[in-house]
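In: Need coordinates for the following:
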Amino acid sequence: LARRADEAAALLAAHYRKTSELVEAHMQAAPASR
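Out: The predicted model follows:
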C-alpha cells in the first residue's frame, strides 16, 4: 500500500508541475492578448 501511495504522490507531483507550467505560460501570454 505504501508503494502505491508513493506512486500516486509521484504522479500527483508530475501533474502539479505540468499544471503550474501551463498556468505560468498562460499568465505570460494573457497580457499580450489583451
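
In: Going by C-alpha atoms from here, please, whenever you check contacts or count neighbours.
Out: Will do.

In: Which parts of the chain are helices?
Out: 2-33 (DSSP state H).

In: burial count for Ala30?
Out: 10 (other Cα atoms under 10 Å).

In: I meant Tyr16, not that one.
Out: If we define neighbours as other Cα under 10 Å, then Tyr16 has 12 of them.

In: To compare against the first, here's the next sequence to fold:
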Amino acid sequence: MIRIQNKNYQVTDWKWWNWGSWIVIIRYLTN
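Out: Okay, the predicted model is just below:
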C-alpha cells in the first residue's frame, strides 16, 4: 500500500482499497 503522511488520506486509501477488493470478490462470486 502507498503510505501518505496525512492520516486522512491514508484512511481514505485504505477504504478505497478495501472497496476494490470487495468488488473483485463480488464479481468473482457472481460470474
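
In: if I look at Trp19 of the second structure, how far off is Asp13 of the second structure?
Out: Counting by Cα to Cα, to the nearest Å, the separation of Trp19 of the second structure from Asp13 of the second structure is 10 Å.

In: what about these two, which has more around it?
Out: Neighbour count, other Cα under 10 Å: between Trp19 of the second structure and Asp13, Asp13 has more, with 16 against 12.

In: Tell me how many other residues surround Glu21 of the first structure.
Out: Count around Glu21 of the first structure with other Cα under 10 Å applied: 12.

In: coming back round to it: any residues in contact with both of Trp19 and Asp13 of the second structure?
Out: Among the neighbours of Trp19 of the second structure, none is also in contact with Asp13 (Cα atoms under 8 Å, 6 or more residues apart in numbering).

In: Great, nothing more from me.
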